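In: Give me coordinates for this.
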Amino acid sequence: MTDASQIQIPPSFIALYLAPNRSKPNATREQISQRYEFCEDLATMLTEHAADIKASLHVTEGDVLVRIHRGLLADGSGVSAQEAQWVLTRLAELLHWPMTLAARDA
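Out: A predicted model of the protein is given here:
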C-alpha cells in the first residue's frame, strides 16, 4: 500500500476534479492526492504569512484573504483558480478567520 492511498482527501477537494453532473473525477487518485498535498501544504505555509500581513499592515482578516487570493490567482502561483479558492478557504479555517464575501469573490 502506498502513502498516497492512505491520505484522506476531503470531499471538498475531490469536488474540484468533478465535471458538472459527473461522479467520477477527471484526474487519477494519485494526481488528486499529489495536488491535495501541495494545496494543504501551501495553506499551512501561508498561515504565518497571513498573520504577519495582518499585524504589519493593520488590515482586516478579510483584506488579508483578498490579498492572498489575488496572489494565488496570479500566473506562476502553481495552483488553478479552483485550487486557489480551496487553499484560501482552508487558510481561513486554519486561522479561524471568517471567510468573507470579498475574499470569495476576489
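In: hey, let's count contacts and neighbours off CA atoms from now on
Out: Will do.
In: distance of the nearest residue to L18 once chain neighbours are set aside from W97?
Out: Taking C-alpha to C-alpha, 6 or more residues apart in numbering, and ignoring the residues beside it in sequence, L18 has P25 as its nearest neighbour in space, at 4.6 Å. Shown here: P25 relative to W97, a distance of 30 Å by C-alpha to C-alpha, to the nearest Å.
In: Also this sequence, please, to line up against the first:
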Amino acid sequence: MNDNQIEVPPSFIALYCDARGRLSASAGWVRARYELCEDSAAALVEPALALAHAQAPDDGAILRSMHAGLVSAESGLTPSEARWVVMRLAELLDWPAPAVDDAV
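Out: Below you'll find the predicted structure:
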C-alpha cells in the first residue's frame, strides 16, 4: 500500500483485512479513510488538551467521551475507525489508551 507518499500503518490496515489478512476494500479507499482518521485524531489534540486543563478530568474520561461522539452515526466513521482515532489520539497526547468498545 505504498504507491504514494502516505504510509498507512498496519494498525489501520488491519481494520480493513479479512480473517486471511487480505484487504476487504481497495488500497485507495483504505488510504483515504486513513487520511480522514489521522486528520481527525490530529484535530482532536487541542480540544482534548483544553478539556484536560479546564475541567481536569482524568485522561481516560476525556478519551472515552470523545469516543462516544466519534462512534455515533453522525461522525461518518465506522465503529472500528472511531476506536482507532481515539487510540491514535491517546498516542499523540502520550496518554494511556482507554478501554473503549465499538458499540454504537
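In: and E37 of the first structure, what pairs with it in the second structure?
Out: For E37 of the first structure, the aligned residue in the second structure is E35 (criterion: TM-score structural alignment).
In: can you pull the contacts of that match?
Out: E35 of the second structure makes contact with no residue, according to C-alpha atoms under 8 Å, 6 or more residues apart in numbering.
In: the helices in the second structure, which residues?
Out: With DSSP state H as the criterion, the second structure has helices at 10-13, 27-54, 59-70, 79-93.
In: Out of these, which is closest to D102 of the second structure?
Out: If you check each of the helices of the second structure against D102 of the second structure by C-alpha to C-alpha, helix 79-93 wins as the nearest, at 4.9 Å.
In: ok and the closest one relative to helix 27-54, angle-wise?
Out: If you take axes from the mean of the first three to the mean of the last three C-alpha atoms, to 10 degrees, helix 79-93 of the second structure sits at 50 degrees to helix 27-54.
In: now helix 79-93 of the second structure: which residue numbers in the first structure?
Out: The counterpart of helix 79-93 of the second structure in the first structure, counting by TM-score structural alignment, spans residues 81-95.
In: cool, stretch 59-69 of the second structure as well?
Out: With TM-score structural alignment applied, stretch 59-69 of the second structure matches the range 61-71 in the first structure.
In: Could you list the buried residues of that stretch?
Out: Buried residues in stretch 61-71 of the first structure, defined by neighbour count with 16 or more other C-alpha atoms under 10 Å: E61, G62, D63, V64, L65, V66, I68, H69.
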